[in-house]
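[1] A structural model of the following input is requested.
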Amino acid sequence: MHCSLCIPEIVSLIFCETLNGAEQSLNHLNRDSAQTLAGLARTCKAFRDPALDLLWKSQCTVMNVLNCMPGDIWEVLDDTDAEEVRLKRAVLPTDWERPLIYSHRVRHFQYQLSYSYPDSAAFYEMLRMCLPPEPLFPNIESLLWETSDAALLPHFRLFIGPRLTSLTVSTFQSASHLSLLPTLATQCPLLQEVCILTSDGLPGHCEAVSFFVKQLTHLESLEVPCLDSVALDHLAKLPVLDLVHLHDQTPLSPVLELASQTEVPSSCDIDMLTLTVTDARAATDVLARLHASPICSLVIQFPKNTSADAVQEIYNGVAANCNHASLHTLSIALPPAGTTDTAADPEQIALHAVPGTHLFPTFLAHNAHVTAAEIARAWPRITSLDLAGSAFLHVPPRTTLRALLSFAQLCPHLWRLSLPINAHSVPKWRKAQTAAEARPTQRRLRSLHVGESPVGTPLDVAAYLSSIFPRLEWVSAGKENTRDEPVRTEVLAAQRKWKAVEAALPVLRKVRVEERYWTRREYEENSD
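    Here you go, the predicted model:
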């Protein structure tokens, strides 16, 4: 055998490549991969440890470990609706010698009722009493605990260890469950990825989660229900924090906010911040606490009964507290499709609709009126822009095809544009007297979504679009997030016309190429 095969790391890499990257998955190995690794472990001593490490790396049940104990300890009763595991005799310390050899190799554990076994709280209570002093999986690195059975949640502590870096727990449903959090950070000081979900309206969840988060110093990804101002200040000091997702964030307590006002948070880079807020002030409060942290991507979702003034407050908070140089993705919208009442009263919609003149004033040097040209001038490096219309009621857009000239002239990097357009009439080209009046051409735009926009003659519209966006390939109409709703007749007719616009684009490109070829050839012949 080659001497390189005596190095465990090399052998492990070979096994991983042979199993097509199975070591990267948190799911349990399939039967063929498990049999292959078991055979390799029995082949020679050099293969044993690398093969066993991969074989035991990811688990979804404790029975694989417990089955390594002597056969006279457990019995499985299957005469009931669900199989039940019971002790046949007392467990002795020597019974754990063989199981602990393998449990030390477990790095990832998933508990999901769909395939985890057993699923009895009584069994885990019995297991807790039988366990030796050390953790069941002392080298575990990630734990996914997803079950709706509240009685099982306290037993997830059986699976945590000091090397745990990733933790997902769903769902905390009572105050006793929240009481597990304060000491969890002490037991798992290396946590980097945390996802904690709680039931709606659970008393004290913000305080308990915030206390837990304030003890974590290695966080890279965090998803929790709500945080207070002190916890937010702590996040701002973490140097490697990338992702933050706050569910049902409420406005910060004035007392806590005042107490931490004098502390200036250090700057950290946040790759993505997602806020689902109960009202507008909650969003502005969070952004104010993290104002020194550059945010690359920001998503804010607010309740559907939020007033136009409150939404304007959110935009003002984003403009005042976000670093414009670092922010490259911004989404401020209602909750995802499926949670919006499309049958709302139009009069009520009018109270909550935010007009285009109020969307970006603080981004655009406090202009009183916002046009497509001003938006394009404000964001010359933008690559994707989505200015969708109302999700409740179709209102004919005021933006015309002429507005696209601004994007063609001022946004050379724009490759995707979503903008309702009134395309009933096509602008006439003016005679180019000077270079400033020359027709702009933008060659990066590939996709145009126009929503429920009216359209006139498809060929005329296609010729206009193709002339300023010669590489435009896709033109789509209608709602991007359909929910099996009936579509009005006029909307269907407009969609068919826009489809005809899209179909004409490749033909126009071909004609343009041919014209350039013959023009160049004619010029060369005349030059000769």
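[2] can we go C-alpha only for contacts and neighbour counts from here?
    Fine.
[3] over to the nearest residue to Val286 once chain neighbours are set aside. Which of the three states is it?
    Here the nearest residue to Val286 in space, its sequence neighbours aside, is Leu232; by CA to CA, 6 or more residues apart in numbering that works out to 7.3 Å. Leu232 falls in the helix class when you classify it by DSSP: H, G, I helix; E, B strand; the rest coil.
[4] for Cys296, same thing?
    Under three-state DSSP, the three-state class of Cys296 is strand.
[5] and Val395, helix, strand or coil?
    Under three-state DSSP, Val395 falls in the coil class.
[6] quick one: it from Pro420, how far?
    Val395 sits 10 Å away from Pro420, taking CA to CA, to the nearest Å as the criterion.
[7] what do those two both touch?
    Gly389 (CA atoms under 8 Å, 6 or more residues apart in numbering).
[8] who's more crowded, those two?
    Pro420 (26 against 12; other CA atoms under 10 Å).
[9] another one to check against the first:
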Amino acid sequence: MHQALLIPEVLLEIFAYVNERSYTQIRSTQKSLAALATTCKVFYEPAMDLLWAEIYQLEPLLGCVTRLHPLIYGSGIGVPWHNLWAHDVEPLSAHEARQFLRHSARIRKLNISSNHPSRSSHLLSVMPAEACVSPNLRSLTLSTKYLNHFLPHMLHQCHLLTVNESLESVVTRRFTLEHLCINIVDTCAYDTSTADELSLLSDRIRWCTRLDSVTLYCPILDWVAWKHLSYIPTILRVDIDQGLVDAPLLLEQDIINFSPFLNITSLLFHLYDAAYIIPVMQHSQFPSLKEFGLDIDILYSADAEELLRALSHCKATLEKISIQCFYDEFMGPLDTTLTIIPHFLCFTQLRTLQLMLFKSNSCIYLDNDILLEAMSTWPHIHTLEIKDSGFRPSSVSFHGLFTALRLCPQLHTLQLTINTATLDIDPDAELIQHTSLRTLKLEASNFPITNAETLARIIFAWLPCVDQVENGNRSWDEVNTHLTSLKAHALYVAGAS
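    Now for the predicted structure:
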């Protein structure tokens, strides 16, 4: 053996390279690490640590039990186990429990996300209630009643796929948790069991008084649960996902006084419509909020105005706003125009604004004056993306665009619809280059573009870091062809000199 392989740092670097894998190479990598572990004593520990670092399901651990190994790996081909192998199998004995735990201390990430985990979890009934299966676990994804066996004090990430009484163990014990994810809405329809889980979740969230820097992902909450969250200073991020569950009706007479959500920096919603989020935003304050995100199926124009009015009054210093609407049903008449940009002018620290109304029959009104005022209000903006149905010609001209660009020197990505009917800018005017813009996505509201060569010269001269104008159709192809030629010629001249 080469002496370099006796240096732990060198050996770990080599093994880490072997461990780099894609999803299509997992089995091959596992075989390589297993082979390295059996090569010599020096290789054994680092190879086994990597082999067991990330485990999916309980079967790899249960496969260490002599009695269970042929049941789990008996097929010899394809997936080494299935959900039915543990049916009618006796639980582990005390001796077999030690075999089960043989490599458990090496596990750093454990994912037990089977649709039917209980079919093998009953085998752990012999484990003492206080026993910890994986004491060095950092990340856990779990759907089983034996939650207490997988809660080491060093746990950083916990993703729960079901809610039961064991949730109290997570919210009342002291961990170094950074991310707590609770997801119980992956059901096909709202039913009694889902209602019970939501009720239990709201009840258990009220126990959350000692969580450390938690990112909380959870389904729809009622007013009582929101009130409790408002008093928890350690929660930094809340992600509400309606899924396929009906949102609770938040009645005005049921509203209770909230404490400000002092430290929440990120608030994200995934909803069907705006009926739930509007009262939440109207009756809450988020003084530390930096990010607001809304993915919504249906957004009526009147609801959009009401929601954004509430958002502008929630005392936040927002840096990122992302609103996406996916469907056009029931959005209103075809001539609906949303004048919503002025609602965002109060957020002077804004760095990212994404307004994407996919397939919407509404139009976000934007003209030269509004664009100029927005850019002068957002000096730190680096991403501005506005996309709508484009059923109305844009009121933003090239002169208005380039005038506004001068006010936002940090802008990196820009997407909007522009009026291409006239080129109201002098290509030979005094040059003020914008050197930060890299991605330019322009939709042409008037096409074909008849002045493609001149427009390419302007973009080449004024926006030197933009290689192509991205678009959803072929309207800019001729402009991009000229732009490519200009850049190729500039490179040739630079090389010749």
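[10] what do we get in the second structure for the residue nearest to Val286 of the first structure?
    Under the alignment (TM-score structural alignment), Leu232 of the first structure maps onto Leu229 of the second structure.
[11] how many neighbours does that match have?
    22.
[12] right, and it touches Leu262 too?
    No - counting by CA atoms under 8 Å, Leu262 is not a contact partner of Leu229 of the second structure; they are 10.2 Å apart.
[13] find residues that contact each of those two.
    Between them, Leu229 of the second structure and Leu262 share no contacting residue, judged by CA under 8 Å, 6+ apart.
[14] before we move on, the earlier item: wait, the residue nearest to Val286 of the first structure sits on Leu287?
    No - taking contacts as CA under 8 Å, Leu232 of the first structure lies outside contact range of Leu287: 9.5 Å.
[15] how far off centre is the helix or strand that contains Ser193 of the second structure?
    Using DSSP states H and E, the element containing Ser193 of the second structure is helix 192-205. How far helix 192-205 of the second structure lies from its chain's middle: 24 Å, per CA atoms, centre = their mean, to the nearest Å.
[16] in the first structure, what range does stretch 405-421 of the second structure match?
    On the first structure, the counterpart of stretch 405-421 of the second structure by TM-score structural alignment is residues 408-424.
[17] coming back round to it: helix or strand right after the helix holding Ser193 of the second structure?
    As assigned by DSSP H and E, the chain's next helix or strand after helix 192-205 of the second structure is strand 214-218.
[18] mean distance of that next one to its aligned residues in the first structure, please.
    In the superposition against the first structure, strand 214-218 of the second structure averages 2.2 Å from its aligned positions (mean CA distance after the TM-score superposition for the first structure).
[19] what angle sits between that strand and helix 192-205?
    160 degrees (axes from the mean of the first three to the mean of the last three CA atoms, to 10 degrees).
[20] quick one: the strands in the stretch 51-200 of the first structure?
    58-59, 74-77, 84-87, 108-112, 142-146, 166-172, 193-198 (DSSP state E, counting those that start in this stretch).
[21] how far away from the center of its chain is the third one?
    Pointing back at strand 84-87 of the first structure there. Using CA atoms, centre = their mean, the mean C-alpha position of strand 84-87 of the first structure is found 41 Å from that of the whole chain.
[22] ok, the longest one next?
    How far strand 166-172 of the first structure lies from its chain's middle: 17 Å, per CA atoms, centre = their mean.
[23] just checking, what packs against it?
    Applying 3 or more CA pairs under 8 Å, 6 or more residues apart in numbering; DSSP states H and E, one finds that strand 166-172 of the first structure contacts strand 142-146, strand 193-198.
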